[in-house]
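# just coords:
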């Protein structure tokens, strides 16, 4: 390994990502924030990921392209195809002292093999529950096979980090590894805060000051629970519970959702200060997804002082305190979701109290403090691999 590595500034990290910046989502934004933190501490980082002509945002740090192909039926995403000779030469020349893989794809498998041959420590970070996606495409029977493939991948790594304790517990139960710890997520409190609420912006969508807005935030894809969301809205409508719906985000299922929920306000994709304004202008966030490992949107809503009604699933269970800062409902329980939302719609004092509790909880999530734990994990793994250890 050469010199003894004891400081973050001595780290040379090769990061492998299936999507670093070509489509914006919570996972790749977390990776870019991590790289920014590491570079500010003096570490050297090279990122190996698919590249496209018009990415969603500028990559943080040095990005090396790897071969990839568009995923059928989800062409906005790309599937890494392995390590090209050029990428392998670049990796050899960079000579990392730690490898970080962020998705169990073909390229990451190759990179893990490369690192193991050289005794380089490997950290894997888990960002989404890939095995659950098949449920939304009629292929749920493949879930055990996917779990087995992922188990083999993660057990070849030296350690695994998950974004929430609830997700870490799932990984332990699935026997994905023996060294599993937490790399949480942070929230930018300059962007996400109650003061960003904007009545004029709400009114531009036909939403009055006294209307109670149920919000959805995220990419508009079926695996985010859009069917559960829309079925719940139907139940509220049938019960004549007054409310307005605000959808923030975009994606391939937008047309489906527009047809499914006529009269809904669609704000489209928002980012930065515009996103903070959009979230703060909601009254309650409804997050029915069971595929999250952390739930960035849940934390952002909490920071804006909103109560959150969420599926009792990985991620949200580690953020929302049931009946304190929101409600955790059994996944898919349409009637229970509707009743929880109805309570918030009809009880503004409870809505305000639970929103304030969520905002208080969100103050614990500082990005630099959280990313420092990853850097400390790198150093621990390097130390454990040291021949002098």
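Yes, it's here. For clarity, every value in this text was computed on a predicted model and none was experimentally measured.
# contacts, neighbours, all on C-alpha from now
Will do.
# how near is the nearest residue to residue 192 once chain neighbours are set aside to residue 353?
Counting by Cα to Cα, 6 or more residues apart in numbering, residue 276 is the residue found nearest to residue 192 once chain neighbours are left out, at 4.8 Å. Taking Cα to Cα, to the nearest Å as the measure, residue 276 and residue 353 are separated by 20 Å.
# below is structure B, check it against A:
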């Protein structure tokens, strides 16, 4: 086995979303960047400037940030895409050449970074963090599906390797004709997300007593998240509420669909986006996690909920497929089988002992999913791409 030495490398990470923005891509990229810095690497972070920031170069020791111009995503002003920066990246990378470039997003900024890297013969690997090809249906632009798939296939096949979040995503991308796929996976912080953060006072503010059941959803409130099923789930449970059981719905997150959801679910409590200790307390203070999305590359909220000791009800895809055993550490329904999804939810609410066992097993499974092994794999892929003595597909760090 070849031993990889992780230190004193110079990597560039290109992304169109970054903390404090609240989404899975920003969360994952932050973790990966922090891990590289802790291993004494130099990092160039190329991203759009956020409100209040100035376009330009900010040198913070081992982390150098190159901020470029961006524009808000239509219909979703909380997020933005980076404008092309080909000439600027070309000039910067000629002066300060990274060993390898990691492209986390495929928008105009990622496209221009790919062009510049190819011009300078800098190795590039990419990550598939967002299932953009599935969004066309939800935003009523289904005619764009084929062009989007063709572009994503072209983009990722220009890179040495494309890293995926889950086995189901890897199979889907392979069917779309994307080559050189390798599993990166995701971790979860089991100290931050812990049942010990359960807060009786928070539950009281939600109107929930000690024996009441709090249903929780965490995520972006946008069309691609299948939130009509969240609404239907809440309505179904309220119409068929078990005798002696009081139910409460809490929705954490923000996005363009929040006003319509608040109108259609007036009994639910909407908190807006939460982070840090507030988010950890919200998870731990609930009982059942409802996750109806079918467009996830992974779904970090699933493993965060599991780590917090919640019973997760989800479809059998992405993180749920990879880490949940049906009716043992959560409940799974085949993708798009809404009636089984609802049946599972009714069972979780009505079966106290079954729910208690699932919550215990969920926490146990989540605690096996630490970030260190993910970071080791990521850095191994980056380092091997600098000067690969053998095909990247043969290198699986940590094995």
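Yep, it's here. Bear in mind that the values here come from a model prediction, so they are computed numbers and not experimental data.
# tm score of chain vs chain?
The TM-score (TM-score structural alignment, normalised by the length of the first structure) is 0.92; 378 aligned residues with a Cα RMSD of 2.0 Å.
# which of residue 276 and residue 353 of the first structure has more residues huddled nearby?
Under the neighbour definition other Cα atoms under 10 Å, residue 276 of the first structure and residue 353 were set side by side, and residue 276 has more, 25 against 17.
# list the residues that contact the more buried one.
Shown here is residue 276 of the first structure, whose contacts under the criterion Cα atoms under 8 Å, 6 or more residues apart in numbering are 191, 192, 193, 196, 304.
# what is the neighbour count of the last one?
To tie it back to what came earlier, the one meant is residue 304 of the first structure. Residue 304 of the first structure is flanked by 29 other residues according to other Cα under 10 Å.
# try the first one
Counted with other Cα under 10 Å, the burial measure for residue 191 of the first structure works out to 21 neighbours.
# and it? What does it align with in the second structure?
Using TM-score structural alignment to pair residues, one finds that residue 191 of the first structure aligns to residue 192 in the second structure.
# which SS class is that match?
Here residue 192 of the second structure is coil, with the state taken from DSSP: H, G, I helix; E, B strand; the rest coil.
# could you find the closest non-adjacent residue to it?
Sequence neighbours aside, residue 280 is the residue nearest to residue 192 of the second structure in space, at 6.5 Å (criterion: Cα to Cα, 6+ apart).
# okay, and the aligned partner of the one you found in the first structure sits in which element?
If you follow residue 280 of the second structure across to the first structure using TM-score structural alignment, you land on residue 276. Following DSSP states H and E, one finds residue 276 of the first structure within helix 272-280.
# what's the mean distance for whichever helix or strand comes after that helix versus the second structure?
Sequence order places strand 284-287 as the next helix or strand after helix 272-280 of the first structure, per DSSP H and E. Between strand 284-287 of the first structure and its aligned partner residues in the second structure, the average distance after superposition works out to 0.6 Å, using mean Cα distance after the TM-score superposition for the first structure.
# and whichever helix or strand comes after strand 284-287 of the first structure, how far from the second structure on average?
Beyond strand 284-287 of the first structure on the C-terminal side, the first helix or strand identified by DSSP H and E is helix 296-303. After superposition onto the second structure, helix 296-303 of the first structure sits on average 0.4 Å from its aligned residues (mean Cα distance after the TM-score superposition for the first structure).
# now whichever helix or strand comes after helix 296-303 of the first structure: which residue numbers in the second structure?
Downstream of helix 296-303 of the first structure, the next assigned helix or strand under DSSP H and E is strand 308-311. The counterpart of strand 308-311 of the first structure in the second structure, using TM-score structural alignment, spans residues 312-315.
# what sits against the nearest residue to residue 271 of the second structure once chain neighbours are set aside?
The shortest distance from residue 271 of the second structure to any residue that is not its chain neighbour, by Cα to Cα, 6+ apart, is 5.3 Å, and that residue is residue 252. Applying Cα under 8 Å, 6+ apart to residue 252 of the second structure gives the contacts 216, 217, 218, 219, 270, 271, 272, 273, 274.
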